[in-house]
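Engineer: Attaching a predicted model along with its sequence, questions to come.
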Amino acid sequence: MPSSGNHGQAPESGPNRRAVMAAGLGTVALSTTGLSLFGAGPAAAGTSAAPHLGKDAWHRYVQAPSSTTVRPVKTLGTTGRVTRPDALLKPGGGVTVLNRPKPPESPKWPAGTTAEASSAHAGNQGNDGKPRTYVADNAIDGDPDTFWNDDTSAAFPDILTITLPEARALPGLTLISNSDGVPEDFTVETWQDGAWKQTASVTKNSAVQRAVPFDAPVSTAKVRITVTADQDSPKGAFTRVNEVWPEPLEPVEAPSVTIDFGKVVVGYPRVKFTSASDNSPGVRLAFSETRQFLTDRSDFTRADQAGGTGRGTDQFAVPAKGADWKDVKGFQAGDKVFADGLHGFRYLKITLDALDTDAPAALPWGTVSIDSVSLEFTAYLGTPDTFRGWFLCSDDDLNRYWYGAAYTNELVTDTFRRDDVDPRNAWSESLEGKLVLQDGAKRDRDPYVGDLAVSARTLYLTHDDTAEAARNVLADLADHQRADGWIPPASINNYTLPLFDYPLWWVTCSWDYVLYTGDRAYASRYYPQLLKVLDTWYPSVTDDAGLLSKGLNGTGGYGDYAFLNRTGRITYYNANYVQALNDAASLATWLGNEGDAKRWSARADNVAKAVNTYLWDEAAGAYLDSATGPVRHAQDGNSIAITSGIAGSERAGSALDHRDRTTQLRYGNAFMDNDTIFGGASQRVYAFTSYPEIVARFDSGRAESALDQIRRTYGWMDSHDPGITNWEGIGPNGSLYEDAYTSMAHGWSTGVLPALTHQLLGAKPTSPGYATWEVRPNPASVAWAQGQLPTPHGPLGVEWTNEKNTFTVTVRVPRSTRGAVAVPTGGHRVVVRDGRRTLWDGDRGMTRGVRPDGGHILVADLGPGTHTLTVVRAG
């Protein structure tokens, strides 16, 4: 992806890129003038000395393209007849030509031939509204757009038997299948002398068109194909055979070019065709975020969830005079030649080919000449001059992870458009044309409020001038609140998707929005919805112990962020409840509704006590996932029990110790400690639920373990295809947890960014609009860090150095705000001085507002201006 200067270029990775220093801490001195923040010196990022960097040193980590026109960076390969493939990387650099001769007419079975199968999937309604069948006869009907689909409830083998009206000499067969149901292992038998005889055997097949020649022609009236394995899907796989031909025909290889955009991008692809043969040759575009799942079809298209109109690719029929084609959703000719439009992808494969059903509007042969390929980038363009918050530290890996998360979030900050959103009834007139935070670049392109619990914080810390993206979502969901108080998680299914936990995330995300922006109008406008969700709906699903219990009030079928099959008293739901109640109490206090605040705070205390009474597992030293059923302990419940204050320091430490013993993987920490909820749960990592665990580790004085978890989780994603962006989920052995369907640029996975800003750098708001704030660094082994947080009053700037015997922090405070700085002591006895005046003598404070606080010395009530505090180990 081209860019000006170093923009968009990630530095090389590896442990040798880190420069860290052991922390030795001690004395604190306070100055209201101090050092100039972000001094302009020559030292490079990654040095262990105190930073004296230019204010733009962080620019080299920014990942976004330099403009909305994005071009591929290289070609990865070609198939068939292709000349000058590299010419399409930039306009005017020559012409790439794809050529394919007209294929021979496909052979046909004699009239009266029939087919039967061991099983067939039930029919359904196609995208055109007409009934669709998957019966065996589809494999011999001469129409490659129909197919036999076995019933996956039946185990292998899948058997297709073809019966001719009379014996015929067959030289072999050709098997045409769907790319998502390719028979990998199968045998071919023919009926001879009153018995089945094996005529051919195929293993490890991956070809959509597979010729199966016989050793010698066989005279037979029956052919049986037995499938024993399907490609890449050994369990519950579909067998999908579109056609069987009575001759072995090798395919004429379709010419194609595969190009790489260098990282995940999102928007409308554009292809500039200079010319074509006069037979309307078709091209098919396949997109993928990873090379693993780039085949002859895309890793995912929205059409897949709306009936499969394009059969996994976007189509275009090239006019003889050429065209500057922008891939937008719709048909090119009547009901033929369909394109899906916007895509999130890294890799693009362009093939001279066409669907059989698109003839004669598009044909799979001819000649096509291409001048260039580009992308019209639609998401938020996060170039260095748009960042209002930034971060930089001595650990090069952490810098890459922070800006990788920023870029991931930029990819999901986009306008809500009818043609681009999830096709499962997610379009909403009330959101059309508004800036929103989608959940993923490629899918599901719909704003989910649970995702905002992470992605909105990432937005507020990087591009807070687009905070409207979060507000638009929160307000829209509140406007669709159900009569009983339940708030929908997203617009999908016409705002009816039943999730149990997401109304709680709406409360917390509403408080977050107000906390970062100070938007009193939003708080006042939607306070009635807040009352209704907390005082009507959640009490309706509360049991006699005061705990939320999924199953009450008809909620047994409700899901959650992972659609987990858990019912009854669940730690995660109740920890979320405590968090939401306390957040609501803070908002109520700010609005002057003290009665509501006291009631919600009291309820939060009662729920917290009940969680500790009924859901703590003394034997494991951790909170149970569920009070009933198999014993397991989940990341979500244990982490939020700590961050919400349910767990005291002793139980917090015990729960984190349990997770250290049971969930550590080389690619992060698993979200469950065993597989009792589903197979492979103990090997699955969600960055979404890893975020509160990372925060819990920082806040529990385990900063080094928090950094270790960050390096394993985000280091894995950063160093594996597609690189840079944050995955929706990681599966066993570090795989894509839902294969090709997995979103590789997902906003809910960007928690590394707020964790590094709020917990490592240590700066965060403590009241709406940053009227008050706190800086509480947790440096661990990081030598230095600096950054800026955008506030409604101007930037809050922080830098600190962590050397052997000293720790120095400088804070630049914006107007109209006040805050506190808590400097780490590292367990050492410290002395605090203001110039020559002692403020803390190692045992007690010598002036007002200076006191010990959780392994830190707190200096309170700092107003606008620049302040420098230095800690020196006491002698």
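Structural biologist: In hand now; what should we look at? Numbering: from 1, shown residues only.
Engineer: For the rest of this, base every contact and every neighbour count on C-alpha atoms.
Structural biologist: Fine.
Engineer: mind checking how far the residue nearest the centre of the chain is from Leu499?
Structural biologist: Against the mean C-alpha coordinate of the chain, by Cα atoms, centre = their mean, the closest residue is His746 at 2.0 Å. Distance from His746 to Leu499, counting by Cα to Cα, to the nearest Å: 19 Å.
Engineer: same question, Lys329
Structural biologist: Relative to Leu499, and taking Cα to Cα, Lys329 is found at 30 Å.
Engineer: before we move on, what about Val823?
Structural biologist: Taking Cα to Cα, one finds Val823 at 41 Å from Leu499.
Engineer: hang on, the earlier thing: the more surrounded of Lys329 and Leu499?
Structural biologist: A count of neighbours by other Cα atoms under 10 Å puts Leu499 above the other of Lys329 and Leu499, at 20 against 17.
Engineer: what's the more buried one in contact with, if anything?
Structural biologist: Contacts of Leu499 were listed using Cα atoms under 8 Å, 6 or more residues apart in numbering, and they are Pro488, Pro489, Tyr558, Gly559, Asp560, Tyr561.
Engineer: adding another structure so you can compare the two:
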Amino acid sequence: MRPLLLSLWPLVVASEPWQAFIHSPASRHVQPTAIHAKSGNVIASKDRNGSYVLAMSAGSQISLDFGVEVGGWISLNANSDSHETSQLSLAFAESPSFVREISDDTGSIASQDYDRALNVSLPHGYSWYRVPEERFRGGFRFLTLNARDEVTVTNVTCKIGFATETKDLRDYAGYFYTSDRDHQLLNRAWYAGAYTVQTNIAPQNTGRFLPQVKNGWAYNSSIGVAGPLLVDGAKRDRAVWPGDLGIQGTTAFLALGNDGLVAYKNALETLFYYQNATTGRFPFAGPATGSFRNGAQSDTYHAWSLIAMHNYAIFTGDSDWLSLHWANITRGIEFITNALDSSYGLHNQTATNDWARQGGGGYNSALNALDYHALSSLATLAKSWSKEASILANAAKWATAAAKLKRSYNDLLWNPETSLFNDNQTTTLAPQDGNSLALLYGLTETPAQATVLSKALTTFWKPIGPVTPELPDTISPFVSSIELLAHFAANETSRALDLTHRLWTYLLDSPLMTGSTIAEGISANGSLYYRGNAGYKHDAAYTSLSHGWSTGPTQGLSFRVAGLEIVGWKKWVFRPQPGGLKDVRSGFDSPLGVFSVGWRRSDDGWGKRWSIQADVKTPKGTTGMVVLPCRDIYLDGRKVANHQKFRGGKAVKVKGTQCS
């Protein structure tokens, strides 16, 4: 995406310095960039094209490093002098910690080594080999070759198999950049999030085959009703999960534009297709999962489905899509309203399947916060989008239900001693997820309550991130993505940036990670034994290192720090939260048109006040407002009141002085 050439920057820096942070390959055919390790008698050299030539003796092993997370199909050339077939095996790993003779686990973890390695038989003489179609490998950085016989291997190549409809993987539709030297981690986090989600855009028929192949793997089942689709992880589960869509759908839109939206839409179409026609409940997960096959249901993921649908609607402004699915959405909301009890208007949680948290049940704080946002946001959307009497009547009922839910939520769950909401009405557990969702979605009743709740969330923080009380010994980048967005919502920008630096620095720089994508989760000590006691049976090699639900900083930096956010049906707000940053450039493309912003902040001399100058461009046919914490605000040199509304369609110069 070519950004608006902003007058605030001289031509010498008006290029695209953020290109240096993009991890996406320049070609769909990529080769290793380095040798990670080797053992036995291996002679490695390079040919005139820069490709590795590997002369391997029987019993030798070499591990090749692609430099970043990749995924797809491996091919290679081989030359064997054996009079019979030569044996070679291929093993795949995301983390440097699990580079070994066998592959990471991608499926069932009962024995922790079902995947093992892919055995290859090579004929006598010179040959070309490509892994079978069903042996698609969704996410890896390292490839280990194990030679059983003497063989020379050349031209090892991975054909990239994600985001298959994208012509140029590096040509993002969105961008974010700050030149502030103290905050380069923010650039890295934004682009790692973008690349993570790009690796999560899967072809339709590359889902995990179930039941799990033993030994080996097969990715040849249908993920959903159309492809490509947004899935939860590059390596695994490679399936549609509604909770993940609540974060990764927004990242896909902001960074990848139309290609991201197509995958987002196809994931939603899968949820619509499998919606229960009787109850209105959306599925806990897509069809390429054991959870779907076993009939598992989830109250929270039902609400996440509706939230993802709301977000897609306002990002695209697609009235035809909304009309097509409004009946589905209405049945989904009615599932929630039917579950709200008459006494308190709260949802008593019975289907407790969730992101892996423990506890739950009762008037669960996370569930009711999600229900509140589904009710209130879709009520607002309905009133902005339609003039039909029945739709407006439903919207009024939803808004009334949301208001009652909010009052009871505070009456029953707020604990003034901890300044946190309890997990439900029968426990003193204060969860990270429920409190973060309550803060993000406006369940607090006053700004003062939001302030103390934001501060209280820091009691969970450790040096590398928050340890969630609802899943002991766990740091969840998914829940922490929600938390950092919540701190932005509470106008606690410095705290949100602190959390970003604290956790995402580790997720990018730890030697356990890929350095280019963001992990599903970690244990409290930073190891990959995420969910060791909660379903993953202490199999650290099973943990996904490219998981779209961990990409909250991409959303926070674009919508909150840069400050240009779509907030409703063809409505936006410019509300930058500099948090000490000196400058930002950001933008994204959408079906509505191009949004772009560039601002520069300067101190007023005493360290307590600052000024901001910005160029803002928004699409024709939209409306928005400027919200700045400044005493004096100017649009194109004309002094205006705060919350000034104006129409999109042109570039506007915004200035704020004496800000705090």
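Structural biologist: Thanks, I have it. From a predicted model like this one, the values you see are computed outputs, not experimental measurements.
Engineer: And the helices in structure 1, which stretches?
Structural biologist: Counting by DSSP state H, structure 1 has helices at residues 396-411, 449-462, 468-479, 492-495, 502-517, 520-525, 527-532, 571-591, 594-614, 635-643, 649-662, 687-699, 703-719, 752-754.
Engineer: Looking at these, which is nearest to Gly322 of structure 1?
Structural biologist: Between Gly322 of structure 1 and the helices of structure 1, the shortest gap by Cα to Cα is with helix 396-411, which sits at 31.2 Å.
Engineer: what about the residue nearest to Pro722 of structure 1 when sequence neighbours are not counted, how many residues close to it?
Structural biologist: Excluding its sequence neighbours, the residue lying closest to Pro722 of structure 1 (Cα to Cα, 6 or more residues apart in numbering) is Thr290, at 5.4 Å. Thr290 of structure 1: 20 surrounding residues under other Cα under 10 Å.
Engineer: residues in contact with the alignment partner in structure 2 of Thr290 of structure 1?
Structural biologist: Mapped onto structure 2 by TM-score structural alignment, Thr290 of structure 1 lines up with Ser95. With Cα under 8 Å, 6+ apart as the criterion, the residues that contact Ser95 of structure 2 are Phe140, Arg141, Phe142, Leu512, Met513, Thr514, Leu545.
Engineer: and which of these is nearest to Ser480 of structure 2?
Structural biologist: Nearest to Ser480 of structure 2 among these: Leu545, at 16.0 Å, using Cα to Cα.
Engineer: just the strands in the stretch 551-660 of structure 2 please.
Structural biologist: Using DSSP state E, counting those that start in this stretch, the strands of the stretch 551-660 of structure 2 run over 564-568, 571-574, 583-590, 593-603, 610-617, 623-626, 630-635, 638-640, 644-647, 651-659.
Engineer: Tell me the spacing between the closest residue to Gly382 of structure 1 other than its chain neighbours and Leu398 of structure 1.
Structural biologist: With Cα to Cα, 6+ apart as the criterion, Gly382 of structure 1 has its nearest non-adjacent residue at 5.5 Å, and that residue is Ala64. Note on Ala64 of structure 1: its distance to Leu398 of structure 1, by Cα to Cα, is 18 Å.
Engineer: what does Phe293 of structure 1 give?
Structural biologist: Distance from Phe293 of structure 1 to Leu398 of structure 1, counting by Cα to Cα: 28 Å.
Engineer: For these two, work out which one has more neighbours and name it.
Structural biologist: The residue with more neighbours, out of Phe293 of structure 1 and Leu398, is Leu398; 23 against 17, by other Cα under 10 Å.
Engineer: Map that one onto structure 2.
Structural biologist: Match for Leu398 of structure 1 (TM-score structural alignment): Leu186.
Engineer: Repeat that for Leu461 of structure 1.
Structural biologist: By TM-score structural alignment, Leu461 of structure 1 lines up with Leu254 in structure 2.
Engineer: Quick check: its match touching Ala173?
Structural biologist: Yes: counting by Cα atoms under 8 Å, Leu254 of structure 2 touches Ala173, with 7.4 Å between them.
Engineer: Measure how buried the counterpart of His59 of structure 1 in structure 2 is and give me the count.
Structural biologist: Correspondence of His59 of structure 1 to structure 2, assessed by TM-score structural alignment: Gln19. Using other Cα under 10 Å, Gln19 of structure 2 has 14 neighbouring residues.
Engineer: what do you get for the one 4 residues further on?
Structural biologist: The criterion is other Cα under 10 Å. On that basis, His23 of structure 2 has 22 neighbouring residues.
Engineer: For it, give me its contacts.
Structural biologist: His23 of structure 2 touches Val68, Arg170, Tyr191, Ala192, Tyr195, Ser516, counting by Cα under 8 Å, 6+ apart.
Engineer: Ranking by neighbours, what's the top pick from these?
Structural biologist: Counting by other Cα under 10 Å, top hit in these: Tyr195 with 31 neighbours.
Engineer: Counterpart of that residue over in structure 1?
Structural biologist: Aligned against structure 1 - with TM-score structural alignment as the criterion - Tyr195 of structure 2 pairs with Tyr407.
Engineer: try Asn394 of structure 2
Structural biologist: In structure 1, Asn394 of structure 2 lands on Asp596 (TM-score structural alignment).
Engineer: Give the closest residue to that match in space, chain neighbours not counted.
Structural biologist: The shortest distance from Asp596 of structure 1 to any non-neighbouring residue, by Cα to Cα, 6+ apart, is to Ala588 (6.4 Å).
Engineer: mind listing what that neighbour touches?
Structural biologist: Neighbours of Ala588 of structure 1 in contact, by Cα under 8 Å, 6+ apart: Glu594, Asp596, Ala597.
Engineer: Next up, the contacts around the last one.
Structural biologist: Contact partners of Ala597 of structure 1, counting by Cα under 8 Å, 6+ apart, are Ala584, Ala585, Ser586, Leu587, Ala588, Thr589.
Engineer: Same check for the residues you listed, but in structure 2.
Structural biologist: Of those, the ones still in contact in structure 2 (both residues aligned by TM-score structural alignment, their matches' Cα atoms under 8 Å) are Ala584, Ala585, Ser586, Ala588, Thr589.
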